[in-house]
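K.L.:
give me the fold of what follows.
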Amino acid sequence: MGIDVSPNKVVTFNATHNRLVNTNIEQIPMEHEITGCKISCIFQRRKSSSGDGNPLIYALKGKDGYSISRRELTKFLGSFYVLLEKILGQKSADIIVPMPSSHPIALIIARRIARRMNNQVLILNNLFQKKTIDEVSSELEDLLQNSLLSKKECRSIEQLIARLGKVKGKMFSMKNVDIKSRAYINPLKLSLHSPEISMTLLRIIVVDDLVASGSTLSAAVNLLRELYPNAHIEGICLFSKL
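P.N.:
Coordinates of the predicted model:
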């Protein structure tokens, strides 16, 4: 159960193969470990000669000219719910944290998870904020003052700062950074309204739409550990790493 992509970038469901995205309900959902946190993925991205599964996430977000009809989208729902149920199993949570995005995919999934848990869970939709390009560039400038960095690392950071200076817009996005350079960046900050929750063991599920390098999820997990040191944290993503 994969996808086809037409020459004009229209994405459609295809039940006869698993190319680009594997949505087969017989599969065991893929898991990744990021910063010691288990991340379970509903659909598995797959490489092929024609792409890597990104067309579906692009179509869901209406990006780069890709599109998908509502009728085609509904064909993925059966697999989505079966695989999500496999992931959730007997899991429970106190808090669900969707990752910040201009597109509501993570929030929609968070609400589906909360509904599955009979809504006995708090969704913190605005716990994280994306940093601005100026904030990230300033932190990279500070990092350059670290005498422990090699000359090669310093050159990489200087080049990254120069590239960010050419990016249009105000808010920072990891898509503007190559994977090798993402280790230097913490793209998230806590909002000014981070709630204080007094529980002995807090169970948190972080929700995102896609695992790429894992840098953004890693930043989120680290911020949550600072905010809630005794929390047990897991993650659920719509799409896996390649």
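K.L.:
alpha carbons only for contacts and neighbour counts from here, please
P.N.:
Fine.
K.L.:
and residue 143, how many residues sit next to it?
P.N.:
Residues near residue 143, counting by other CA atoms under 10 Å, number 16.
K.L.:
in three-state terms, label the residue nearest to the spatial centre of the chain for me.
P.N.:
The centroid of the chain falls nearest to residue 208 when counting by CA atoms, centre = their mean (3.5 Å). Secondary structure assignment for residue 208 (DSSP: H, G, I helix; E, B strand; the rest coil): strand.
K.L.:
measure it to residue 240 for me?
P.N.:
Look at residue 208 and residue 240: by CA to CA, to the nearest Å, they are 10 Å apart.
K.L.:
ranges for the helices of this structure?
P.N.:
54-61, 70-74, 77-88, 105-116, 133-144, 151-164, 215-227 (DSSP state H).
K.L.:
pipe those into JSON lines and attach distance to residue 204 per row.
P.N.:
What follows is the helices of the chain, written out as JSON lines (distance: least, CA to CA, whole Å):
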{"stretch": "helix 54-61", "distance to residue 204": "25"}
{"stretch": "helix 70-74", "distance to residue 204": "29"}
{"stretch": "helix 77-88", "distance to residue 204": "13"}
{"stretch": "helix 105-116", "distance to residue 204": "11"}
{"stretch": "helix 133-144", "distance to residue 204": "27"}
{"stretch": "helix 151-164", "distance to residue 204": "33"}
{"stretch": "helix 215-227", "distance to residue 204": "9"}
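K.L.:
this one next, for a side-by-side:
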Amino acid sequence: MGIDVNNRIVTYSDIHEKIVITSVNKNPKISRIGKQNKLFVYSIFTRVRSNEIRGDGNPLIYALKGLKGYSISKREVVKFRPNFDEIITKVINKFNKKHDIILVLPSSSKVPAMFARRVGRALSCDVSYDSFKKNTIYEVLDLFNNNNVKSGHEDEVRGVLYNLNNSNGNLIFSMKDIPNNIRCYFNPFSLKNESLKNKNILLIDDILSTGTSLITANNLIVSQNNQTDALCLLSDLN
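P.N.:
Purely as a prediction, here's the structure:
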């Protein structure tokens, strides 16, 4: 079961598995990201590569967010719910611990928060929507560590730093214009709620792309002696 896209209108399909695999028997997809602090990421639906779609985006998430001219009707969204609910149950059964709280990663759209509310109900778990603060350009530059840059990335990183230094430093930093291969060097947000200590935490994001946001969040959380898992609506590309 996948999706169809016609004139940027997204619809649910039960006859093929193109672009997004939504079937219960093939989900969730489990990924492991991060280097020092490993993080298991459970994804409800699995993205697959398609000749119809360029880049790392996805029509379903664009439609849910109302981006790039994509749209999806409420009637079509409802068609995903039975599989969504069954896969959530499978994910819960895979967790080896009970989570104390769900933290939603910062987003310019309401999709992660809506996703987190449904997960919170399924887990009977409280949800925090503002534990993270988006960093300004000044803050990103202040946190940047040149010693972490790998050989071969120097020129690209130098170009990004030049652009950031010539931008309004009070603006909120945006990761979307940073090349995927060097996103790991920039911290898009900080932990705002300092009371999170010694807890089992579930991180929520809408889509797993490079994993930079989740890795950043995980590193901040683990620094306070917490244990974490992560849950995304859509996986990285299969």
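K.L.:
about what we covered before: map the residue nearest to the centre of the first structure onto the second structure.
P.N.:
Matched by TM-score structural alignment, residue 208 of the first structure corresponds to residue 205 in the second structure.
K.L.:
what's the local residue count around the spatially closest residue to its match that is not a sequence neighbour?
P.N.:
Residue nearest to residue 205 of the second structure in three dimensions, not counting chain neighbours: residue 232, with 5.0 Å by CA to CA, 6 or more residues apart in numbering. By other CA under 10 Å, the residues close to residue 232 of the second structure number 25.
K.L.:
re the thing from before, quick one, which of the helices of the first structure is nearest to residue 22 of the first structure?
P.N.:
The closest of the helices of the first structure to residue 22 of the first structure is helix 77-88. By CA to CA, the value is 9.8 Å.
K.L.:
what range in the second structure does the closest one sit on?
P.N.:
So helix 77-88 of the first structure sits over residues 81-92 in the second structure, by TM-score structural alignment.
K.L.:
average offset between that stretch and the first structure?
P.N.:
Superposed on the first structure, stretch 81-92 of the second structure shows a mean distance to its aligned partners of 0.9 Å (mean CA distance after the TM-score superposition for the first structure).
K.L.:
quick check: residue 40 of the first structure vs residue 206 of the first structure, distance?
P.N.:
10 Å.
K.L.:
please identify every residue contacting each of those two.
P.N.:
235-236 (CA atoms under 8 Å, 6 or more residues apart in numbering).
K.L.:
quick check: the gap between the residue at the greatest distance from the centre of the second structure and residue 138 of the second structure.
P.N.:
Largest separation from the mean C-alpha position in the second structure: residue 166, at 28.5 Å (CA atoms, centre = their mean). Counting by CA to CA, the gap from residue 166 of the second structure to residue 138 of the second structure is 11 Å.
K.L.:
please apply the same query to residue 32 of the second structure.
P.N.:
For residue 32 of the second structure relative to residue 138 of the second structure (CA to CA), the value is 31 Å.
K.L.:
the two - which one has more neighbours?
P.N.:
Each of residue 32 of the second structure and residue 138 has its neighbours counted (other CA under 10 Å); residue 138 has more, 18 against 13.
K.L.:
mind checking what the more buried one lines up with in the first structure?
P.N.:
Per TM-score structural alignment, residue 138 of the second structure is aligned with residue 134.
K.L.:
thank you, goodbye.
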